[in-house]
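J.: predicted coordinates and the sequence they were generated for:
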Amino acid sequence: MSPPVSPPVPPPADRGATRIADRVVRRVAGRAAEEVLRPVGGEVVRASADVRGSRVDRIQLDVGLAYPSHLETSGADLQQRVAERTARLTGLTVSRTAVRITRLAQSPPPAVEPAVSAETAGPGGGRRPWSERRVPAAVFALIGTVVCGALLADVVAVALGRAPSDLRVRALDWLTGHGPADTAVAVGAAVATVAGLWLLLTAFTPGLRGRLAMVGPRTSLDRPAAAALVRHRAADVPGVARVRVTAGRRRIVIRARITFGDPDEVRDTLKDVSRDVVTGLGLAKPPRVRVRVSRDAYWQPPRPKDPDHKEATPDVPAHAPAPTPTPAP
């Protein structure tokens, strides 16, 4: 008797499907980023991933880097390492990896030479990343869902032989009795126009005004982090007692108060130091540096007394009688 013949095994593609959840890819990307950042003193603040089938559309990483370090090179290296590591461990294709630098630590990392320049930057380098506009999209999607759902429910009810809703009947009666010249209609049209213009503005502008675009592809730096770097270096200039730095998109303003030294020399030193810091950030469009210096209030020793100067004494008449002592009780 011959042994039973087992049925042929179908190929792996026909056996089923394997789906990897977003949170799994998020954790893998976060662990991959930690493998790169921990040896040099960095940290992962937040990680997110968007999976579509066998492709990862986007990996977003908010990280903290160690100071001092070349931010442009560190961001580009982190992007490449996370994308390669995530693709190798999950088997998915990583389409985009975005890195956002949100804080700086004080532990010094090993020296890293710049590897990416404005000429060799990949696609998307030098452009500020676009905001996802989650809040406006969610608000308008919710409003549209509620309105369309109410209309659909009323239409289905009418098709089933029921009477239309009282709200729709009153709305139609009101619309038939009011024209474009009415105040209520004009106000509604103005509100709809403003909402439409706002949607167009959010669609055609990148947003994320708090970030500065870097030379590396899809790499940005928060403006508070840039201000902290400049303030850290400006505080080491001799004579500077207090310093405040404001980082904008086109200029960085430094307001310093000094206790000693020539204000013009301190101002020139602050400009040179700040420009060196801004140049080392690897920004696509380095902002201009403006420095304002003022003297701080400081203690002054009292003036020495003049030996020839005598203190003024009250004039006492010569004929005034001497005061008599008062007997004790």
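T.: Yep, it's here.
J.: CA atoms for contacts and neighbours, from now on please.
T.: Noted.
J.: gap between E119 and K285?
T.: 14 Å (CA to CA, to the nearest Å).
J.: looking at the two, which is more packed in?
T.: Using other CA atoms under 10 Å, the more surrounded residue of E119 and K285 is K285, with 16 against 8.
J.: contacts only, for the more buried one.
T.: Counting by CA atoms under 8 Å, 6 or more residues apart in numbering, K285 touches G126, A213, M214.
J.: check the burial of D236 by counting its neighbours.
T.: 12.
J.: show me what counts as buried in stretch 159-172.
T.: Using 16 or more other CA atoms under 10 Å as the test for burial, stretch 159-172 gives no buried residues.
J.: helices of the stretch 101-250 of the chain, start to end?
T.: Along the stretch 101-250 of the chain, counting by DSSP state H, counting those that start in this stretch, helices occupy 134-159, 166-176, 183-204, 223-234.
J.: tilt between the first one and helix 183-204?
T.: Angular relation of helix 134-159 and helix 183-204 on a 0 to 180 degree scale: 130 degrees, by axes from the mean of the first three to the mean of the last three CA atoms, to 10 degrees.
J.: structure B:
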Amino acid sequence: MSEDPEGSAEGIEEPPPAKVRRLRAPRTAAAALVATALLVAAGALLYDVVAVRAGQPARRWRAQLADELATRHLDDLWVLVGAGAAVLLGGWLLWLALAPGLRKWLQLRPYGDTTAAIDRAGVGHLLADRAAGLTGIEDLRIRVRRRRVRVRLTGPADPASVQRQLRDELARVGLARELRLDVRAARGAGAADGPERERVAV
């Protein structure tokens, strides 16, 4: 019994692409700022505690702080303001710790152990360059988001044809996560009177 090589080849399914983790910002500046503030506060408090243990009087600021904490009620205005500021600061630091950041960058498909990314504005300019070679486009507006690309064009160009051309250009970029492409025509709305115009937004 002979085997059909074409039929056997069709039965082989390609493995799904590996999941690419989103790039995360190092948060170097925020981490350095928080570490410096905590180091200064802890150092000042530790110095005053050691001085008191050595027989010297406590610093005025620490004695005053302890007295304020012992005498002020929880419904005091300054207590509420300080608590609110502490909550806001803690929420901001928590967001910095958990959020990946780098929202202006789109990750490319990994090649071996190499990880690269491209700016969203760069993707928009690549699409604008591809659209510049097409006929019938009087005005072009491109907005690149993390998961979608919105294109608004003015002119007699066919939106379906423009979408195919731009989709091919997106495939050439090699993004790790495919972007949804939405091309729509706005005929007669803000048409350009002179040469073709292109706008890229991120």
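T.: Received, thanks. Quick caveat, the model's predicted, so the values are computed rather than measured.
J.: still on that earlier bit, next, format the contacts of K285 of structure 1 as CSV and append distance to A157 of structure 1.
T.: Compiled in CSV, the contacts of K285 of structure 1 are given as follows (distance: CA to CA, whole Å):
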residue, distance to A157 of structure 1
G126, 55
A213, 54
M214, 57
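J.: switch these over to CSV; also include distance to T193 of structure 1 and neighbour count.
T.: Listed next are these as CSV, based on distance: CA to CA, whole Å; neighbours: other CA atoms under 10 Å:
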residue, distance to T193 of structure 1, neighbour count
G126, 34, 22
A213, 32, 25
M214, 36, 28
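J.: which of those residues fall within strands?
T.: A213 (DSSP state E).
J.: tell me the buried residues in the top strand by length along structure 1?
T.: Longest strand of structure 1, by residue count under DSSP E: strand 55-66. Residues of strand 55-66 of structure 1 classed as buried by neighbour count (16+ other CA under 10 Å): V56, R58, I59, Q60, L61, D62, V63, G64, L65, A66.
J.: now those in a markdown table, with distance to V277 of structure 1?
T.: Output for the buried residues of strand 55-66 of structure 1, formatted as a markdown table (distance: CA to CA, whole Å):
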| residue | distance to V277 of structure 1 |
| --- | --- |
| V56 | 36 |
| R58 | 31 |
| I59 | 29 |
| Q60 | 26 |
| L61 | 24 |
| D62 | 22 |
| V63 | 20 |
| G64 | 18 |
| L65 | 16 |
| A66 | 15 |
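J.: between those, which is nearest T269 of structure 1?
T.: A66 (25.4 Å; CA to CA).
J.: returning to what we had before: what span of structure 2 lines up against the longest strand of structure 1?
T.: Using TM-score structural alignment, strand 55-66 of structure 1 corresponds to no residues of structure 2.
J.: repeat that for stretch 277-291 of structure 1.
T.: Using TM-score structural alignment, the residues of structure 2 aligned to stretch 277-291 of structure 1 are 169-183.
J.: ok, back up a step: nearest to V45 of structure 1, out of the helices of the stretch 101-250 of structure 1?
T.: helix 223-234 (14.2 Å).
J.: how far apart are that closest one and its match in structure 2?
T.: Here the mean offset of helix 223-234 of structure 1 against structure 2 after fitting is 0.8 Å, by mean CA distance after the TM-score superposition for structure 1.
J.: how far away is the aligned partner of V50 of structure 2 in structure 1 from P164 of structure 1?
T.: Matched by TM-score structural alignment, V50 of structure 2 corresponds to V156 in structure 1. In this view, V156 of structure 1 and P164 of structure 1 are 10 Å apart by CA to CA.
J.: repeat for A227 of structure 1
T.: Counting by CA to CA, the gap from A227 of structure 1 to P164 of structure 1 is 61 Å.
J.: can you check R127 of structure 1 too?
T.: R127 of structure 1 is 53 Å from P164 of structure 1, by CA to CA.
J.: next: P224 of structure 1.
T.: Distance, P224 of structure 1 to P164 of structure 1, by CA to CA: 57 Å.
J.: again, but for D236 of structure 1
T.: From D236 of structure 1 across to P164 of structure 1, the span is 76 Å (CA to CA).
J.: one more: R27 of structure 1?
T.: Remark: distance between R27 of structure 1 and P164 of structure 1 (CA to CA) = 51 Å.
J.: for structure 1, just list every one of the strands.
T.: Counting by DSSP E, the strands of structure 1 are 43-52, 55-66, 93-94, 97-105, 211-213, 219-222, 240-247, 251-258, 288-295.
J.: wait, which of those is closest to D182 of structure 1?
T.: Checking the strands of structure 1 against D182 of structure 1 by CA to CA gives strand 211-213 as the closest, at 45.1 Å.
J.: packing partners of the closest one?
T.: Under the contact definition 3 or more CA pairs under 8 Å, 6 or more residues apart in numbering; DSSP states H and E, strand 211-213 of structure 1 sits against strand 219-222.
J.: matching residues in structure 2 for the strand it packs on?
T.: Taking TM-score structural alignment, strand 219-222 of structure 1 hits residues 116-119 over in structure 2.
J.: likewise for stretch 13-33 of structure 1?
T.: Going by TM-score structural alignment: stretch 13-33 of structure 1 matches no residues.
J.: and the contacts of that stretch?
T.: 44, 46-51, 53, 59, 61, 78, 81-83, 85-86, 89-90.
J.: repeat that with 10 Å
T.: With CA atoms under 10 Å, 6 or more residues apart in numbering as the test, stretch 13-33 of structure 1 has contacts from 9, 34-35, 37, 42-54, 56, 59-63, 78-79, 81-87, 89-92, 97.
J.: quick check: stretch 169-188 of structure 1 aligns to which part of structure 2?
T.: Against structure 2, stretch 169-188 of structure 1 falls on residues 63-82 (TM-score structural alignment).
J.: what's the end-to-end length of that stretch?
T.: From its first residue to its last, stretch 63-82 of structure 2 covers 18 Å (CA to CA).
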